[in-house]
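A.B. asks: The amino acid sequence is not available; the structure is as follows:
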């Protein structure tokens, strides 16, 4: 699978391999952790957990469900999926009933996990590099963790940045910014979701997400 395909699906594509390749101005994972301040390390921790899971599923030969279990645990730990989904749906999300929200969130979680598992198949060879310094976001007290996803012959690779928000339980990812243009994944998904919500409502969007999840699991 080409790195172009990986970068397009990285969406939330959305982790940190335990063995990062050194690049200009960057270092391997362990030295990066030592070079970071305690606060920067805490901000980057969810991204590290995600990348560690993605790195692991590239080097194992388990079933799709086995790999999805590993990624699912990392997604639950690293993302504030409720906030990501809210940004992806837009203002309508806040007016949804509790039952609709719960069902939509469950479908969105499965979709997110399946997309990662499909993108980072065994032998894909993606390499994950995280910049040690954390950037301040112009929005509130949020932070930005800048990373690259590349390959052994293409380093450092495609820029992928993560918007981090601090919650009571710690820092969580609330959006993913893709490529040099820093395209918001939540904004891109909002554009994708809009027509389905307008024509088929929440149940229609759930159906679409479930269909895409099944497609990813069969690839």
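C.D. replies: That came in fine, so what should we check first? The structure displayed is predicted, hence computed values, not measured ones.
A.B. asks: going forward, measure contacts and count neighbours with C-alpha atoms only.
C.D. replies: Fine.
A.B. asks: packing partners for the longest strand seen in the chain?
C.D. replies: Longest strand in the chain by number of residues (criterion: DSSP state E): strand 154-167. Packing partners of strand 154-167 (3 or more CA pairs under 8 Å, 6 or more residues apart in numbering; DSSP states H and E): strand 143-151, strand 170-178.
A.B. asks: ok, then the element right after the last one?
C.D. replies: Sequence order places strand 183-184 as the next helix or strand after strand 170-178, per DSSP states H and E.
A.B. asks: and that following strand, what does it pack onto?
C.D. replies: Here strand 183-184 touches strand 170-178, going by 3+ CA pairs under 8 Å, 6+ apart.
A.B. asks: Which of the residues in the strand it packs on are classified as buried?
C.D. replies: 171-178 (16 or more other CA atoms under 10 Å).
A.B. asks: With stretch 34-51 instead?
C.D. replies: Neighbour-count burial for stretch 34-51, counted by 16+ other CA under 10 Å, picks out 36, 40-51.
A.B. asks: Out of those, name the two that are farthest from one another.
C.D. replies: 36 and 50 (18.3 Å; CA to CA).
A.B. asks: Sketch out the helices for the chain, chain order is fine.
C.D. replies: Shown for the chain, the helices assigned by DSSP state H span residues 3-9, 29-35, 38-58, 64-78, 81-89, 98-119, 185-218.
A.B. asks: what does the first one rub up against?
C.D. replies: For helix 3-9, contacts defined as CA atoms under 8 Å, 6 or more residues apart in numbering pick out 115-116, 119-120, 126, 149-151, 158, 178.
A.B. asks: ranking the helices of the chain by burial, who's on top?
C.D. replies: helix 38-58 (a mean of 22; mean count of other CA atoms under 10 Å).
A.B. asks: quick check: angle from that one to helix 64-78?
C.D. replies: Note on geometry: by axes from the mean of the first three to the mean of the last three CA atoms, to 10 degrees, helix 38-58 and helix 64-78 are set 170 degrees apart in direction.
A.B. asks: and for helix 38-58, what are the contacting residues?
C.D. replies: So helix 38-58 is contacted by 14-18, 33, 67, 70-71, 74-75, 77-79, 116-117, 120-128, 132-134, 143, 145, 162, 164, 170-173 (CA under 8 Å, 6+ apart).
A.B. asks: isn't residue 72 right up against residue 113?
C.D. replies: Yes. Between residue 72 and residue 113 a contact is recorded at 5.8 Å, counting by CA atoms under 8 Å.
A.B. asks: next, the one to line up against it:
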């Protein structure tokens, strides 16, 4: 895999494989001021945890399943996947049955983990940089952690920013902003989720996510 491909794929953190950089959607973050209230280390800790796991996975000779366990533990610590899934589905999420939400969440978690493991496979050589300054998000009391994912010969790399929300479990990632334009990944993939739900319902969306997991495991 070329480092150019790594940089691009690293920007598609939670997508369904579509190219989400400058072509998709609109930025949800026009500007933000440096945050002053929350300790920077606490806000960025989930991102640091995620990146440490991705680095460990890409430097491991373990199987796909074993690397999925490494990344999966970090995803559970770093993300509020329920919030990400809700944002990716939109208003329709509220009308789903509780059982369907749980089934979707399980499939979405598996997909998210497999996507990461496929992107940062052994030998990828990705470099992760987390900027120390934390920004205030214009949405509520959320914060923004800015990072870069690059390589030894392409530093600092592709900008990847994380929207952080402080809930009952502490600070968690609720969205990812891609590229210089800071495209909301949840917003960009919402049309795909919505169209799949319209045509195939919850089973259809679960089927799509499960097929992607199988594809990633063979990549």
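C.D. replies: Received the coordinates, thanks. From a predicted model like this one, the values you see are computed outputs, not experimental measurements.
A.B. asks: Just the TM-score for the two chains, thanks.
C.D. replies: Once superposed, chain against chain, the TM-score is 0.87 (TM-score structural alignment, normalised by the length of the first structure); 198 aligned residues with a CA RMSD of 1.6 Å.
A.B. asks: sorry, back to before: distance to residue 91 of the first structure added to the buried residues of stretch 34-51 of the first structure, as a markdown table?
C.D. replies: A markdown table is the format used below for those (distance: CA to CA, whole Å):
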| residue | distance to residue 91 of the first structure |
| --- | --- |
| 36 | 37 |
| 40 | 32 |
| 41 | 33 |
| 42 | 30 |
| 43 | 27 |
| 44 | 29 |
| 45 | 30 |
| 46 | 27 |
| 47 | 27 |
| 48 | 31 |
| 49 | 30 |
| 50 | 28 |
| 51 | 31 |
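A.B. asks: what's the closest of those to residue 107 of the first structure?
C.D. replies: residue 50 (19.5 Å).
A.B. asks: From residue 70 of the second structure, how far off is the aligned residue in the second structure for the closest one?
C.D. replies: Aligned counterpart of residue 50 of the first structure in the second structure: residue 50 (TM-score structural alignment). Computed as CA to CA, to the nearest Å, the residue 50 of the second structure to residue 70 of the second structure distance reads 10 Å.
A.B. asks: and if you look at residue 201 of the second structure?
C.D. replies: Noted for residue 201 of the second structure: a distance of 32 Å to residue 70 of the second structure, by CA to CA.
A.B. asks: Could you do residue 181 of the second structure as well?
C.D. replies: Per CA to CA, residue 181 of the second structure is found 31 Å from residue 70 of the second structure.
A.B. asks: pretty sure residue 14 of the first structure contacts residue 174?
C.D. replies: No. Between residue 14 of the first structure and residue 174 no contact is recorded; they are 10.6 Å apart, counting by CA under 8 Å.
A.B. asks: show me what contacts the equivalent of residue 60 of the second structure over in the first structure?
C.D. replies: In the first structure, residue 60 of the second structure lines up with residue 60, judged by TM-score structural alignment. Counting by CA under 8 Å, 6+ apart, residue 60 of the first structure makes contact with residue 122.
A.B. asks: go on, the one 4 residues further on?
C.D. replies: When contacts are counted by CA under 8 Å, 6+ apart, residue 64 of the first structure touches 117, 217.
A.B. asks: Look up how far residue 116 of the first structure lies from it.
C.D. replies: Look at residue 64 of the first structure and residue 116 of the first structure: by CA to CA, they are 11 Å apart.
A.B. asks: What of residue 33 of the first structure?
C.D. replies: Separation of residue 33 of the first structure from residue 116 of the first structure (CA to CA): 25 Å.
A.B. asks: and stretch 135-153 of the first structure, how far out from the chain's middle?
C.D. replies: 12 Å (CA atoms, centre = their mean, to the nearest Å).
A.B. asks: Could you list the buried residues of that stretch?
C.D. replies: 135, 142-151.
A.B. asks: What does residue 95 of the first structure correspond to in the second structure?
C.D. replies: So, by TM-score structural alignment, residue 95 of the first structure is matched to residue 95.
A.B. asks: so how far is residue 131 of the second structure from that match?
C.D. replies: 39 Å.
A.B. asks: higher neighbour count, the two?
C.D. replies: Per other CA atoms under 10 Å, whichever of residue 95 of the second structure and residue 131 has more neighbours is residue 131, with 12 against 8.
A.B. asks: Identify the residues contacting that one.
C.D. replies: 145-147.
A.B. asks: Columns distance to residue 209 of the first structure on top of the buried residues of stretch 135-153 of the first structure, output as a markdown table?
C.D. replies: Shown next, in a markdown table, are those (distance: CA to CA, whole Å):
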| residue | distance to residue 209 of the first structure |
| --- | --- |
| 135 | 33 |
| 142 | 29 |
| 143 | 29 |
| 144 | 28 |
| 145 | 28 |
| 146 | 28 |
| 147 | 27 |
| 148 | 27 |
| 149 | 25 |
| 150 | 28 |
| 151 | 29 |
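A.B. asks: so which of these comes closest to residue 87 of the first structure?
C.D. replies: Once CA to CA is applied, the member of these that ends up nearest residue 87 of the first structure is residue 142, at 15.1 Å.
A.B. asks: Identify the residue spatially nearest to that closest one, adjacent ones excluded.
C.D. replies: residue 165 (5.0 Å; CA to CA, 6 or more residues apart in numbering).
A.B. asks: what do you get for residue 79 of the second structure?
C.D. replies: Excluding the flanking residues, the one nearest residue 79 of the second structure by CA to CA, 6+ apart is residue 173, at 4.5 Å.
A.B. asks: All set now, cheers.
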